[in-house]
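**Student:** Kindly return the folded structure for what I paste below:
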Amino acid sequence: MSYGALTDPHAWAIVTAIVREAYRVVEAEGVTLPWETADAYLEYLRTTQLPATAAHHSSMLQDLTLGRRTEIDFLNGAVADLGRRHGIGVPYNTCITELIHFREQL
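**Tutor:** Purely as a prediction, here's the structure:
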């Protein structure tokens, strides 16, 4: 699956939830990002970043394809851990982390 597939309405709903969770965690951590809100970043992602990389494949997919461990623990896994520490619900980041861990074992 390429990045372009993320524009599918079902995939986009998941991406949106993951990003919004991450922004809540970032706010709790006191970190400033280039985009002030999750929605501002999502707009940039949808209109600029995804079109420019639509045919590309993530390094995580490449790692899974080659049977290597991924960087999931440092990405969504970190959001999940920090969310739990702050008492913030992060079900999408937790789920994607667990799904990737499952896939790594296959």
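
**Student:** make it CA atoms for all contacts and neighbour counts henceforth
**Tutor:** Noted.

**Student:** Correct me if wrong: Tyr23 contacts Thr37.
**Tutor:** Yes - assessed by C-alpha atoms under 8 Å, Tyr23 is found in contact with Thr37 at 7.1 Å.

**Student:** who's more crowded, the two?
**Tutor:** Tyr23 (22 against 15; other C-alpha atoms under 10 Å).

**Student:** Skipping its backbone neighbours, what lies nearest that one in space?
**Tutor:** Of all residues not flanking Tyr23 in the chain, Ala38 sits nearest, at 5.8 Å (C-alpha to C-alpha, 6 or more residues apart in numbering).

**Student:** Next, the second sequence, to be compared with the first:
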Amino acid sequence: MIRLLREGVAVAQWMGIDLSPELPDKLIELAHNRIPPTHRTSMFEDLLEGKRLEVEALNGTVVRLGSEHRVETPLHFAVYAALKPYVNGGLATL
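**Tutor:** Prediction:
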């Protein structure tokens, strides 16, 4: 998870957005302190329920912007590629 956050920060920085390099670590620490370990993300819930996924808007955007600014985003690309077949739902019917 932290590597996904770091990729996003790197893309934002190349776009001129002033984000602290420590932001991913702070977000992970905050999550560990406030979010129960049994929590599931909304995209995971949507995947399980066969609903449309926001993978295009989230991971796809990071991949596209990274490509435009020559910032490698291999983890976002992997997530995007793995979930793209389910972007319109469908996992619940498998």
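
**Student:** After superposing, what score do the chains get?
**Tutor:** In this superposition the chains share a TM-score of 0.79, using TM-score structural alignment, normalised by the length of the second structure; 88 aligned residues with a C-alpha RMSD of 1.7 Å.

**Student:** I'd assumed Ala17 was in contact with the residue nearest to Tyr23 of the first structure.
**Tutor:** No - at 9.6 Å, Ala38 of the first structure does not count as touching Ala17 under the criterion of C-alpha under 8 Å.

**Student:** So between these two, which is more surrounded?
**Tutor:** Neighbour comparison, Ala38 of the first structure and Ala17: the larger count goes to Ala38, with 19 against 16 (by other C-alpha under 10 Å).

**Student:** gap between that one and Thr97 of the first structure?
**Tutor:** In this view, Ala38 of the first structure and Thr97 of the first structure are 20 Å apart by C-alpha to C-alpha, to the nearest Å.

**Student:** number of nearby residues for the aligned residue in the first structure for Arg34 of the second structure?
**Tutor:** In the first structure, the residue matched to Arg34 of the second structure (TM-score structural alignment) is Ala52. By the criterion of other C-alpha under 10 Å, Ala52 of the first structure has 13 neighbours.

**Student:** residues touching the residue nearest in space to the middle of the second structure, list them.
**Tutor:** Using C-alpha atoms, centre = their mean, the residue of the second structure that lies closest to the mean C-alpha position is Asn59, 4.8 Å off. By C-alpha atoms under 8 Å, 6 or more residues apart in numbering, the contact list for Asn59 of the second structure reads His76, Phe77, Val79, Tyr80.
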